[in-house]
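Colleague: A structural model of the following input is requested.
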Amino acid sequence: MTTADTPPRTLPSTSDNQLLADAGEGTRVEFRGLVKDYGTTRVLHGLDLDIAPGEFVSLLGPSGCGKTTALRVLAGLEAATEGSVRLGDVDVSRVPTNRRDIGMVFQSYSLFPHLRVLDNVSFGLRRRGMRKKDAARRATDALDLVGLDHLAERFPHQLSGGQQQRVALARALVTEPRVLLLDEPLSALDAKVRVQLRDEIRRIQLRLGITTVFVTHDQEEALAVSDRIAVMERGRIEQVGTPEDLYLRPASATVAAFVGVSSVVPGLAAGDRVEVWGRSLPLHTPGLNGDVEVFLRPENVLLVAPDGPSGIDATVQESTFMGNFRRTLVRTADGALVRVQHAASDHLEYAEGVRIELAVVPVAARARTATA
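Modeller: Down below sits the predicted model:
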């Protein structure tokens, strides 16, 4: 079976594949003041989001934050309580799902078990009245796009999980939808297949130019494939930005805590500076003074030998070898747990209980008011 170690597959040329030949520039998608209530419970609180034609945008957040609900409202599977959804220049809030011209891939593959792969992919085309021969040709092109044209005559139970999800992707693309919706489509796959399929979805999306909305709780997935990411929390969008913006310049402590790995350590804020372990850092979070909790990325904390020229005492709790780097968890003298990312080739000892010292890289930090 293909793994993530396999070199990227060469996509068919546009002259050989009708789907690629028909590739367009995508469709603008807009959420305007989107509200969704279930009884007395409000799960979406006035979402506003503008997705450019051909853009790949991820809705990222923890379980229960409302990201799948937003996707289902966009698909027409749920009706908005207030607000509107627009595709291009058209308000589709009251347009049924089958007339919105979207393709959707779910976490579950949802393939027809009694149909062969080719028939699964061509099903939507046949329902639209396309002749069997033409539908088969178009379905073969879609399977070629995902690298499964050689498995067209198999049944779903004869495929691996990754192959079944590729068939689901081909089925979503074969009708040439205006917008592609992906609802955690990779979460049921093993790690290597997940990475490979994630990258392949992005490559195909770029070639087709299709506007794509991707729901995930996996920050690594979102960072790897997105043009922009909307971080959601409790039915609201906390920040929308490029992966680099969210990681390097989070707009809030919530985003800093959720995107990437951070440690929370005590600090003292005054104006636009915060003191951490005796070192003054620029403070991105405005309006804070006094005791705060500071978010530090693992790569911005340094391990130094005991009795070095500067540092704060800490004790190693555990250290994990990650290949070309190590991630070491330490506890400082004031009780804070801090993750440090460092080269695997250095010669310091990281056994549990070893005393070490920490220093902080002088980069701008995010903080929040200290909890009692």
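Colleague: rest of the way, CA atoms for contacts and neighbours
Modeller: Noted.
Colleague: gap between residue 293 and residue 121?
Modeller: 52 Å (CA to CA, to the nearest Å).
Colleague: okay, these two: which has more neighbours?
Modeller: More neighbours surround residue 121 than the other of residue 293 and residue 121, with 30 against 21 (other CA atoms under 10 Å).
Colleague: state the helix or strand in which the nearest residue to that one once chain neighbours are set aside lies.
Modeller: Spatial nearest neighbour of residue 121, excluding adjacent residues (CA to CA, 6 or more residues apart in numbering): residue 171 at 4.3 Å. Using DSSP states H and E, residue 171 falls within helix 161-173.
Colleague: which elements pack onto that helix?
Modeller: Helices and strands touching helix 161-173, as assessed by 3 or more CA pairs under 8 Å, 6 or more residues apart in numbering; DSSP states H and E, comprise strand 102-105, helix 117-127, helix 132-145, helix 191-208.
Colleague: can you name the next helix or strand after the host helix or strand of residue 37?
Modeller: Using DSSP H and E, residue 37 sits in strand 29-38. Counting by DSSP H and E, the next helix or strand C-terminal to strand 29-38 is strand 41-51.
Colleague: and that next one, what does it pack against?
Modeller: Strand 41-51 packs on strand 29-38, helix 67-75, strand 236-241, going by 3+ CA pairs under 8 Å, 6+ apart.
Colleague: mind running it again at 6 Å?
Modeller: Contacts defined by 3 or more CA pairs under 6 Å, 6 or more residues apart in numbering; DSSP states H and E place strand 41-51 against strand 29-38.
Colleague: buried stuff in the strand it packs on?
Modeller: Buried positions in strand 29-38, judged by neighbour count with 16 or more other CA atoms under 10 Å: 29-36.
Colleague: would you do the same for the sequence below? I want to compare the two.
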Amino acid sequence: MSEVNREQVFEALKTVFHPEKGKNVVDLGLVTSVVVANGNVSFGIQIDPSEAQQMEPVRLACEQAIQKLAGVNKVMAVLTADRPSDAPAPQQSPSTEKPQSPPPQPQPRTGGGIDVPGVKKIIAVASGKGGVGKSTTTVNLALALRAQGLNVGILDADIYGPSLPKMMGLSGQPESVDDTYMIPKRRYDLSCMSIGFFLDEDQATIWRGPMIQTALTQMLTDVNWKEFGELDVMLVDMPPGTGDVQLTMAQQVPLAGAVIVSTPQDVALIDARKGINMFKKVNVPILGIIENMSYFLCPSCGERAEIFGHGGARETAEKLDTNFLGEVPLHMTIREKSDAGEPVVATEPDSPFAKPYMDIAKALRDAIAGEAEDGPSIVFE
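Modeller: This next block holds a predicted model:
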């Protein structure tokens, strides 16, 4: 079977018309950021923000039109409100483009934003720096909360580097019901959603900020998170840094709080403090800090080695007057199990490798209850 190409995509999209303007989405210049790779097709549809509800059927029609093409495996279309058209049309020369405005400063949350039905509490798991084991921590922490009787979900918000499919041993596109909403994928009694379910493992996500924000919004609102019962907690595996995704989550999503993951070394803690300050500026409570890769125990002799230092996260938590939730050692079993899609808390729940996550989950529940003392009561049934 021959692979689909961009020209075929645009021809298929010419069969989809704007409901009021009487022209197809290609001729109107609405199609943006088309990526075709290995039978997977993704693109944006540029709209005015006020047209979001009206244009949702158009987005679905575009996906259906592309899905009918021979050689197409997966399709993902997102609505975006701030992106030049990618359709074949005359392009403005770089010399005449207006300079980009500086990025907006974080603003406190308001009463509006994204509503996520079927989820009681949403907690961001974040880090200022990549490579600190945030995704491994998110998955095992979710499993530890599930082991304590909570109904838990995970949203993989790391659009550029999704890890959830690999770590949970999941693959394939989520099922869609009547083309209106998606059902989260399920394993180890966790409800899961990730952009990685729509892409090949080696496929890059080449999107700009508005498309990232739109995709994130759709994974929150176009998924039936209560398909397997109302979620007590959703953990959001955030990308590293303080960019578009972090601001969208912090300003638009009703977060119960944020958990910061860091290694003990100074260079990671510097970035962790930046992440903490970002959440504080937008009035998101910091539920606590986790020190990952806190120490290494030699499996042969049992000697302890503090490869990245030790205690830095605890000291930072004390200085910033926030909770220190616990420390997780650096161990090959944790890494091997994560790479195999068999997280240690799910497959070896009584092992010493799972215990730190169980203890941290208990500390996290206490931290959530503490945050609720001055606000609405949080009850875990």
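Colleague: please state their TM-score.
Modeller: With the length set by TM-score structural alignment, normalised by the length of the first structure, the two chains reach a TM-score of 0.29; 191 aligned residues with a CA RMSD of 7.2 Å.
Colleague: contacts for the helix holding residue 171 of the first structure, please.
Modeller: Helix 161-173 of the first structure has contacts (CA atoms under 6 Å, 6 or more residues apart in numbering) with 103-104, 109, 121, 142-143.
Colleague: closest one of those residues to residue 315 of the first structure?
Modeller: Nearest to residue 315 of the first structure, judged by CA to CA, of the contacts of helix 161-173 of the first structure is residue 109 at 46.8 Å.
Colleague: surely residue 82 of the first structure touches residue 32?
Modeller: No. Contact criterion CA atoms under 6 Å: residue 82 of the first structure and residue 32 do not qualify, at 9.0 Å.
Colleague: before we move on, back to that, same for the strand holding residue 37 of the first structure, what does it pack against?
Modeller: Contact here means 3+ CA pairs under 6 Å, 6+ apart; on that basis strand 29-38 of the first structure packs against strand 41-51, strand 82-87.
Colleague: which of those strands sits most buried?
Modeller: With neighbours defined as mean count of other CA atoms under 10 Å, those peak in mean count at strand 82-87, which reaches a mean of 19.
Colleague: tilt between that one and strand 29-38?
Modeller: For strand 82-87 of the first structure against strand 29-38, the angle by axes from the mean of the first three to the mean of the last three CA atoms, to 10 degrees is 150 degrees.
Colleague: quick check: next helix or strand after strand 82-87 of the first structure?
Modeller: That would be, after strand 82-87 of the first structure and using DSSP H and E, strand 90-91.
Colleague: would you agree residue 262 of the second structure is in contact with residue 291?
Modeller: Yes. Contact criterion CA under 6 Å: residue 262 of the second structure and residue 291 qualify, at 5.3 Å.
Colleague: more crowded one of those two?
Modeller: Legend: neighbour count by other CA under 10 Å for residue 262 of the second structure and residue 291, higher for residue 262 (31 against 26).
Colleague: can you name the helix or strand that residue 34 of the second structure falls in?
Modeller: Following DSSP H and E, the helix or strand that holds residue 34 of the second structure is strand 31-37.
Colleague: name the helices or strands packed onto that strand?
Modeller: Strand 31-37 of the second structure is packed against strand 40-46, with contacts defined by 3+ CA pairs under 6 Å, 6+ apart.
Colleague: recalculate using a threshold of 10 Å.
Modeller: helix 6-13, strand 40-46, strand 74-80 (3 or more CA pairs under 10 Å, 6 or more residues apart in numbering; DSSP states H and E).
Colleague: between the helix holding residue 171 of the first structure and helix 191-208, how many degrees?
Modeller: Here the directions of helix 161-173 of the first structure and helix 191-208 differ by 20 degrees (the same axes, to 10 degrees).
Colleague: report the angle between helix 161-173 of the first structure and helix 132-145.
Modeller: Computed by the same axes, to 10 degrees, the angle separating helix 161-173 of the first structure from helix 132-145 equals 130 degrees.
Colleague: buried ones in helix 161-173 of the first structure, by neighbour count?
Modeller: Across helix 161-173 of the first structure, burial judged by 16+ other CA under 10 Å covers 161-173.
Colleague: CSV for the residues you listed, including distance to residue 265 of the first structure?
Modeller: Listed next are the buried residues of helix 161-173 of the first structure as CSV, based on distance: CA to CA, whole Å:
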residue, distance to residue 265 of the first structure
161, 42
162, 41
163, 44
164, 45
165, 42
166, 44
167, 47
168, 45
169, 43
170, 47
171, 48
172, 46
173, 47
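Colleague: just the residues you listed now: which is nearest residue 339 of the first structure?
Modeller: Nearest to residue 339 of the first structure, judged by CA to CA, of the buried residues of helix 161-173 of the first structure is residue 162 at 33.3 Å.
Colleague: the closest one and residue 355 of the first structure, how far apart?
Modeller: Residue 162 of the first structure is 45 Å from residue 355 of the first structure, by CA to CA.
Colleague: same check, this time on residue 211 of the first structure
Modeller: 52 Å.
Colleague: between these two, which one's more packed in?
Modeller: Under the criterion of other CA under 10 Å, the comparison of residue 211 of the first structure against residue 355 puts residue 211 first, with 26 against 18.
Colleague: quick check, that one in contact with residue 30.
Modeller: No. Between residue 211 of the first structure and residue 30 there is no contact under CA atoms under 10 Å: 11.6 Å.
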